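Peer 1: Predicted model and sequence below, questions to follow.
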Amino acid sequence: MDYYFGIAIYNAQDPGSKKRLLNTAVIMNIGILFFFKYFNFFIQSFNDFTHIQLSSLNILLPIGISFYTFHSLSYTIDIYHNKLAPTRDFVAYASFVTFFPQLVAGPISRAKDMLPKLTTKREIDAERMSSGLSQITQGFFKKMVIADTIATFVDPVFNNLPMVSDLSILLAVIFYSFQIYCDFSGYTDIAQGLGRIFGIELKVNFNRPYFSKNFSEFWERWHISLSSWLRDYLYIPLGGNRKGTVRTYINLFITMLLGGLWHGASYNFIIWGALHGIYLIIQRLFKFKLPGLIAIFITFGITTLTWIFFRAQTLHDAMYILQRIFTLHNKQLTSVFTVIKLFYLTGTLLVLDLLIVNYFEKVNRKALIINIVLLVHILLFSTFSGNSFIYFQF
């Protein structure tokens, strides 16, 4: 659909025709996404507010639909804004939308970056393959060793909240921050490594986000391909910061709210996005200047609390978790050994992100030694449970 819309928009003679074609393409893309991902959510919300019982549909959610919808949308929008000429090579276009390493959970690519890589000859050499395999190894370490091991502690806590202590809930909330980071950035590492092996460099999607000193910096480091997509195709078209202070705050809030809704049809995701919008507004209002480590600690702490709405199964569970961790009456901890192991693994993550960051970019003896250490950790600590990636659901 978008392949032909791109050509039609490019060939249209007058601005009105271009705009009508773009609007049609956007409506059809968002319409398909809405039907599969949000139809039942809005039907249920309508039923809750009106007490009219409309029937929902038994819809299977196509894997990765949010990601490849944004791939395809950016293609037609960029053609409309004369940032890109449409390709007449359908195989190249289809390969851009469905490039398998990033298809299911990103990073979200732009056609102007990807199409030239797909339509030119690619060189595959030993150094590129070695570098790609090193990054894949890091990705498997993050996912199988850290994220999946943390899941063995976090999931039972979130699934049995009344049965566990307040301290266990607090630790589960803290560790979930590391779980989702390692789960998602681990996937990105694998995708980037596979891309490099095939001669295609994918965009960086994570840049040590938990070292951020404020929330603007956090969103420049976390899921960079999504935050930059929302900035370029939603925040700036809404007016960005060009229409006064109040309008800037409204645009920020709308962008983050819709960013939350993009993750799923749930009030929890909407609240998660809205809170980040509020944080960005507060940051602009008060322009806090705090010492580096204190700023990092506060940003991480507030981000961790906000992840509660992302992880909790219901809004009621999220509020219950907040109540429990702020009272902290019951400090009993039964899984002491597991907690010690998780602290060790998050410590290795700190070393990986702080001291040997992006070691895989160089093919040398140091990278080989690090890969061996990571592979030993995979053999020793992996649960081999086959847990799917968290972002597969989006």
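Peer 2: Done, it's in.
Peer 1: C-alpha only now, for contacts and for neighbours.
Peer 2: Will do.
Peer 1: and Ala151, how many neighbours?
Peer 2: If you count neighbours by other CA atoms under 10 Å, Ala151 ends up with 19.
Peer 1: The closest residue to it other than its chain neighbours: how many residues sit nearby?
Peer 2: Spatial nearest neighbour of Ala151, excluding adjacent residues (CA to CA, 6 or more residues apart in numbering): Gln179 at 7.0 Å. Gln179 has 24 neighbouring residues, counting by other CA under 10 Å.
Peer 1: Over to the one 5 residues further on?
Peer 2: Around Phe184 sit 27 other residues, with neighbours defined as other CA under 10 Å.
Peer 1: Run a quick check on it versus Phe389, I expect a contact.
Peer 2: Yes: at 7.1 Å, Phe184 and Phe389 qualify as touching, with contact defined as CA atoms under 8 Å.
Peer 1: Show me which positions of stretch 128-135 end up buried.
Peer 2: For stretch 128-135, a neighbour-count test (16 or more other CA atoms under 10 Å) marks Arg128, Met129, Ser130, Ser131, Gly132, Leu133, Ser134, Gln135 as buried.
Peer 1: Can I get those in TSV including secondary structure and distance to Ser17?
Peer 2: Formatted as TSV, those follow (DSSP: H, G, I helix; E, B strand; the rest coil; distance: CA to CA, whole Å):
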residue	secondary structure	distance to Ser17
Arg128	helix	45
Met129	helix	46
Ser130	helix	49
Ser131	helix	47
Gly132	helix	45
Leu133	helix	48
Ser134	helix	49
Gln135	helix	46
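Peer 1: Relative to Ala147, which of the residues you listed is nearest.
Peer 2: Ranked by distance to Ala147 (CA to CA), these are led by Gln135 at 16.5 Å.
Peer 1: residues contacting that closest one?
Peer 2: Asp189, Ile190, Gln192, Gly193, Phe360 (CA atoms under 8 Å, 6 or more residues apart in numbering).
Peer 1: Buried subset of the residues you listed as a ChimeraX selection?
Peer 2: Filtering the contacts of Gln135 down to the buried ones (16+ other CA under 10 Å) takes a single ChimeraX command:
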select :189,190,192,193,360
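Peer 1: quick one: which of the contacts of Gln135 sit in helices?
Peer 2: Among the contacts of Gln135, the members falling in helices (DSSP state H) are Asp189, Ile190, Gln192, Gly193.
Peer 1: The closest residue to the last one other than its chain neighbours and Ser225, how far apart?
Peer 2: Distances taken as CA to CA, 6+ apart put Gly132 closest to Gly193, at 3.9 Å, once the chain neighbours are dropped. Summarising the geometry, the distance separating Gly132 from Ser225, computed by CA to CA, to the nearest Å, is 20 Å.
Peer 1: thinking again about what came up before, which single one of the ones in helices among the contacts of Gln135 is nearest to Ala25?
Peer 2: Gln192 (29.5 Å).
Peer 1: Mind telling me which residue is nearest the centre of the protein?
Peer 2: His223 (4.5 Å; CA atoms, centre = their mean).
Peer 1: Please compare the first structure with the one that follows:
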Amino acid sequence: MLFNTIDFIVFFILVVTTIVIVKNRNYQHLFLLIASYFFFYYSSNYLISLLIFSTVLDFYVAKKIHQQKNNPAQKKILLITSLVGNLGLLGFFKYADFAIAQFNFFGSYFNLADEIPFLYIALPIGISFYTFQTISYTVDVYREKLEPSKSLKEFALFVAFFPQLVAGPILRASDFLPQLREKIKSLETVSSSTIKLGKKIQLSKISINSSNLKLGITIMGFGFVKKMFFADNIAPLVDEIFSNPMGLESFSIILGAIGFGIQIYADFSGYSDIAIGIATVLGFKIPINFNRPYFATSPRDFWKRWHISLSTWLRDYLYIPLGGSKKSSVGTYGNLFAVMILGGIWHGAAWNFVVWGLLHGAYLAVTRFFGKKFPQFTLHPFFSTRIGKIISILTVQYFVFLAWIPFRVQNFDFMLYSMQKYVLIDFATEKTLELISSNKISVFLIVVFIITCIISYKKNIHQIASNLSLKKWTLVMTLFAVIILVLYDGSPQDFIYFKF
């Protein structure tokens, strides 16, 4: 079920209405779990069984791990059981056909065997997210950083919570489970003319905070604008450029890279905003997933700002266990490459994602090397000045947008041509001007998006908008709806990260 459909709007209204009517917290949780399963089943049908399998597996394995505190060997066996179950599930459904393709390629090259037929397995929506979510829970219990949940219903809701189920942010049990033990603070159902916004009241057994409604809808509004106004209307330009870039000029490729960088950010952060907004309306807090990544001043800073829930997951459950930066220099660089390559493969079963991961691994390794080797340069006071920061930002984004090319382009000939044109500028403009002329709306939206980001830099626009008076806030939300509908063709587009 896509957020950007009437079906979801109806579903969400029904969920919120029911939460307000139902006064008992346990029944609220049960209803949210059923609603979350329905949300998943609506799009994935029988594949919901995989979600339930991961839930049941890790709930009972984590309980057993906790019971074996004084038996390290048994704890390790149980942890391995969880990892094999979850990663085996993820590996089979996401990478089986990719592995068959590689086997067939090398088999035919060395004349080893007949080709293995493809399985054509349907990719379960959200599997990359909920498997990482359940793995982190089991590992935290294994590390004795978390007490296992005593309630299967509670744990199942943590895994299946519908706002972030399909494309994150990746939740941590330590952040979410405690919230289930509090009353859900839902939306205001009483007329706004009788209750001041932000004032808490007691309505039967539920504590209702009307500011949750206003802030949540505001965050959702920004998310819908990012996705439906910017991302979906920049996509045609990007598709035209990278569907067959051969023969295009450097400036066309650069425009395509910038366009895709903005498209994927608006699309994915738009999804995250909608998910966070929904959770806010329901009284839950889920972590932010983006923090102005295109203002990063170093590759490391970029990964503190982009897809934060994944980058911190990779840090805590992969990079640090591998030894992090405590190993030798060679070991540390190896860890950086390993983590980024696996992060690339996590996105999809294709070699272009490996290239993307390799590039980001190289960025992190090179900047670490120079930071260690030439600290007098990297820590120079110049880079703390405004001009120095701008230069750092532009330099980092040059390489970030270069890496978006292999992320977007799977065909290796197209990829190599596009990267070459991006790096070795030919300064031709004829085809680029024609491209701009035939895609005026997309180019205009790219410019508007960049200007908007610069103007709103360091401003909490969600909070500013939600703090407006009711009349002004309603006007802003109405304006959001209007600008979305102006360019909306009636066909909702998938979110990019639904593929992962």
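Peer 2: Now that the structure is in, tell me what you want to look at. None of these values were measured; they are calculated from a predicted model.
Peer 1: will you turn the ones in helices among the contacts of Gln135 of structure 1 into TSV that also has distance to Arg324 of structure 1?
Peer 2: Output for these, formatted as TSV (distance: CA to CA, whole Å):
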residue	distance to Arg324 of structure 1
Asp189	35
Ile190	37
Gln192	40
Gly193	41
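Peer 1: Ala296 of structure 2 and Ile391 of structure 2: what is the separation?
Peer 2: 11 Å.
Peer 1: Excluding chain neighbours, what is closest to Ile170 of structure 2?
Peer 2: For Ile170 of structure 2, the spatially nearest residue (CA to CA, 6+ apart) is Ser309, at 5.4 Å.
Peer 1: Now check that neighbour against structure 1: what is it aligned to?
Peer 2: Matched by TM-score structural alignment, Ser309 of structure 2 corresponds to Ser225 in structure 1.
Peer 1: likewise Pro72 of structure 2?
Peer 2: Using TM-score structural alignment, Pro72 of structure 2 pairs with Pro15 in structure 1.
Peer 1: Compare Ala296 and Ile391 of structure 2 and say which one has the larger neighbour count.
Peer 2: Ala296 (24 against 14).
Peer 1: got the contact list for the nearest residue to the more buried one once chain neighbours are set aside?
Peer 2: Nearest non-adjacent residue to Ala296 of structure 2, counting by CA to CA, 6+ apart: Phe302, 4.9 Å away. Applying CA under 8 Å, 6+ apart to Phe302 of structure 2 gives the contacts Pro293, Tyr294, Phe295, Ala296.
Peer 1: Give the equivalent position in structure 1 for the first one.
Peer 2: By that I understand Pro293 of structure 2. By TM-score structural alignment, Pro293 of structure 2 lines up with Pro209.
Peer 1: so who does its match touch?
Peer 2: Here Pro209 of structure 1 is in contact with Glu217, Phe218, Trp219, Arg221, Trp222 (CA under 8 Å, 6+ apart).
Peer 1: What strand or helix carries the residue nearest to Ala151 of structure 1?
Peer 2: Following DSSP states H and E, one finds Gln179 of structure 1 within helix 166-197.
Peer 1: Mean per-residue distance, the next helix-or-strand element following that helix versus structure 2.
Peer 2: For helix 166-197 of structure 1, the following helix or strand on the C-terminal side (DSSP H and E) is helix 215-221. With mean CA distance after the TM-score superposition for structure 1, helix 215-221 of structure 1 departs from structure 2 by a mean of 0.4 Å once superposed.
Peer 1: Give me the distance from whichever helix or strand comes after helix 215-221 of structure 1 to the chain's centre.
Peer 2: For helix 215-221 of structure 1, the following helix or strand on the C-terminal side (DSSP H and E) is helix 224-230. In terms of CA atoms, centre = their mean, to the nearest Å, the centre of helix 224-230 of structure 1 is set 9 Å apart from its chain centre.
Peer 1: The very next helix or strand once past helix 224-230 of structure 1: which residues count as buried?
Peer 2: Next along the chain after helix 224-230 of structure 1, taking DSSP H and E as the criterion, comes helix 236-238. Residues Ile236, Leu238 are the ones in helix 236-238 of structure 1 that count as buried (16+ other CA under 10 Å).
Peer 1: Who are the packing partners of the helix or strand following helix 236-238 of structure 1?
Peer 2: Helices and strands here follow DSSP H and E; after helix 236-238 of structure 1, the next one along the chain is helix 245-263. Counting by 3 or more CA pairs under 8 Å, 6 or more residues apart in numbering; DSSP states H and E, the packing neighbours recorded for helix 245-263 of structure 1 are helix 267-286.
Peer 1: I would like the range of structure 2 that aligns with the helix it packs on, please.
Peer 2: The aligned range for helix 267-286 of structure 1 is 351-370, by TM-score structural alignment.
Peer 1: Other residues contacting the matching stretch?
Peer 2: So stretch 351-370 of structure 2 is contacted by 298-300, 333, 336-345, 347, 378, 400, 403-404, 406-407, 409-412 (CA under 8 Å, 6+ apart).
Peer 1: Show me which residues of that stretch are buried.
Peer 2: Neighbour count says stretch 351-370 of structure 2 has 351-365, 368 buried, by 16+ other CA under 10 Å.
Peer 1: mean per-residue distance, it to structure 1?
Peer 2: Mean deviation for stretch 351-370 of structure 2: 0.7 Å (mean CA distance after the TM-score superposition for structure 1).
Peer 1: and if you look at stretch 334-346 of structure 2?
Peer 2: So stretch 334-346 of structure 2 averages 0.8 Å relative to structure 1 (mean CA distance after the TM-score superposition for structure 1).
Peer 1: ranges for the helices of the stretch 101-250 of structure 2?
Peer 2: 127-142, 152-160, 162-165, 173-180, 210-224, 232-243, 250-281 (DSSP state H, counting those that start in this stretch).
Peer 1: what stretch of structure 1 does the fifth one fall on?
Peer 2: On the basis of TM-score structural alignment, helix 210-224 of structure 2 is assigned to residues 126-140 in structure 1.
Peer 1: Mean per-residue distance, the matching stretch versus structure 2.
Peer 2: Mean for stretch 126-140 of structure 1 is 0.4 Å (mean CA distance after the TM-score superposition for structure 1).
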